[in-house]
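Novice: pasting the sequence and the predicted model now:
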Amino acid sequence: MRGTLFIVAAPSGAGKSSIVNAVLARDRSISLSISFTSRQPRPGERHAEHYHFVSAETFLEMIAAGDFFEYAHVHGDWKGTARQSVEPFLAQGRDVLLEIDWQGARQVRQKMPDAVGVFILPPSRKALEERMRSRGQDSEETIARRLAAAREEMSHYGEFDYVVVNEDFDTAVGEVCAIFTASRLRRDVQVARHQRLLTTLLTGEPSGRDGLF
């Protein structure tokens, strides 16, 4: 059976990356897709760990070659998910997590309507601004631009299946983990995963396996 594609999106400063990292530390069955971006690395960011950092020219060449599963122009830079970072894992039955923006999420949902989308909101606009400033990495001009874009980004929460408010970090992480667990227990997913078990339970015919699972 194919794996489940999880999408996590949020406005800049809502704590998306921190939540995703904490969720991945708890849930080892998910593969994180490392996005490509044309922006410069921030302090502490490493190539192929946080992003694949490439030039704008290289990014546009990849678009022309059809290398991306999704891509978008965000805050003046390109961001995208390469096909090889998603499709092979799903085909092998591995769950994949995309940490992307709403534009990329919309593209993904058009291709894969069964993807599970989670949108993370800040508890207030004041908290959002404070989180942006606490990074100490962006200029005032960049912060002003990101705050102006945040309202537009947050208006797309209705395109997602779940909404999590990141007021308390540990609570938000637990809620995202619960969403992933619940999604794996959906009837159609469980039927595909346990066809032999269901046949045994309903017909009495042996499944050819020891135990239920």
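Specialist: Sure thing, it's come through. Numbering: from 1, shown residues only.

Novice: when you work out contacts or count neighbours from here on, use the C-alpha atoms and nothing else.
Specialist: Noted.

Novice: what about residue 110, neighbour count?
Specialist: Residue 110 is surrounded by 10 other residues when neighbours are defined as other Cα atoms under 10 Å.

Novice: quick check: which element contains it?
Specialist: Element membership of residue 110 [criterion: DSSP states H and E] is helix 102-111.

Novice: tell me how far the nearest residue to residue 37 once chain neighbours are set aside lies from residue 39.
Specialist: Closest residue in space to residue 37, ignoring its immediate chain neighbours: residue 79 at 4.4 Å, by Cα to Cα, 6 or more residues apart in numbering. Look at residue 79 and residue 39: by Cα to Cα, to the nearest Å, they are 8 Å apart.

Novice: comparing these two, which residue is more hemmed in?
Specialist: Just comparing residue 79 and residue 39: by other Cα under 10 Å the higher neighbour count belongs to residue 79, 27 against 18.

Novice: so the more buried one sits against residue 34, correct?
Specialist: No. In this structure residue 79 lies outside contact range of residue 34 using Cα atoms under 8 Å: 10.5 Å.

Novice: another one to put next to it:
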Amino acid sequence: MPDTRRGLLIILSSPSGAGKSTLAQRLTAWDPTLAFSVSATTRPPRPGETDGRDYRFVDDAAFKAMVSDGEMLEHAHVFGNFYGSPRGPVEQAIGAGKDVLFDIDWQGAQQIRNSALAAHTLSIFLLPPSIHELRRRLESRAKDAPETIAGRMQKSWDEISHWDGYDYVLVNEDLHDTEDRLTSIITAARLRRVQQPGLNAHVRRLQQEFEEST
């Protein structure tokens, strides 16, 4: 059997606080070969964040130049800052058979699904079990000011309203259960016909063997 595989673009989206960042970290622990897409952003670094590891921090002019030069696979303006996924590292990774994990919103997901790489995209949306639980999770992080939390809650329904544009939708009520379902989905998606470029050659060999044996 052919052992080559084309990489997947794995998109995780959710309203803020529904668990996508935590689950993205768990997925990279489950499979260390997953390449996490390092987004470019115009927002300033938070304490403990490192340029090139957490984000690629750029100013507005540099970001807009990357967009105009076609260097962004997707980009969006969120909470007053620009975010985007540089195209080059993603194309190199999937061409080498490595999956790339995206922690992005519905706008970025839509752009990737409409790109030339759409056939190799796996999109998953995470829903909270309730709006009350979503607010509780945001407040329990103790990272944001009350007005920031209010803004995130206001934006949450806009995010949720795009749930039906994804391949899979999971209600993240229990992290362990959601992680198990995510890994099952990814394992199956890796076996899609389009992800296995060696299948055509394998089938041709089978055909040749069949013709030679008859």
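Specialist: All right, it came through fine. Note that the structure is a prediction, hence the values are computed from the model and not measured.

Novice: tm score of chain vs chain?
Specialist: Remark: TM-score between the superposed chains equals 0.87 [TM-score structural alignment, normalised by the length of structure 1]; 204 aligned residues with a Cα RMSD of 2.0 Å.

Novice: helix or strand right after the helix holding residue 110 of structure 1?
Specialist: The first helix or strand that comes after helix 102-111 of structure 1 along the chain, using DSSP H and E, is strand 116-121.

Novice: so which bit of structure 2 is that next one matched to?
Specialist: The aligned range for strand 116-121 of structure 1 in structure 2 is 122-127, by TM-score structural alignment.

Novice: would you mind getting the average deviation of that stretch from structure 1?
Specialist: Plainly put, stretch 122-127 of structure 2 ends up 0.8 Å away from its match in structure 1 on average once the two are laid over each other (mean Cα distance after the TM-score superposition for structure 1).

Novice: now do that stretch: distance to the chain's middle.
Specialist: 9 Å (Cα atoms, centre = their mean, to the nearest Å).

Novice: again with stretch 112-130 of structure 1
Specialist: Its chain's average C-alpha position is 11 Å from that of stretch 112-130 of structure 1, according to Cα atoms, centre = their mean.

Novice: tell me which residues in it are buried?
Specialist: Within stretch 112-130 of structure 1, the residues scored as buried using 16 or more other Cα atoms under 10 Å are 115, 116, 117, 118, 119, 120, 121, 122, 128, 129.

Novice: contact partners of it?
Specialist: Judged by Cα atoms under 8 Å, 6 or more residues apart in numbering, the contacts made with stretch 112-130 of structure 1 from elsewhere in the structure are 4-11, 13-16, 105, 108-109, 143, 147, 154, 157, 160-167, 176, 183.

Novice: can you get me the start-to-end distance on that stretch?
Specialist: By Cα to Cα, the extent of stretch 112-130 of structure 1 from end to end equals 35 Å.

Novice: how about stretch 73-93 of structure 2?
Specialist: Start and end residues of stretch 73-93 of structure 2 are separated by 13 Å (Cα to Cα).

Novice: which part of structure 1 matches it?
Specialist: Going by TM-score structural alignment, stretch 73-93 of structure 2 lines up with residues 69-89 of structure 1.

Novice: residues making contact with the matching stretch?
Specialist: Contacts made with stretch 69-89 of structure 1 from outside it, assessed by Cα under 8 Å, 6+ apart, are listed as 3, 31, 33-39, 56, 59, 67-68, 95-96, 103-105, 107-108, 145-146.
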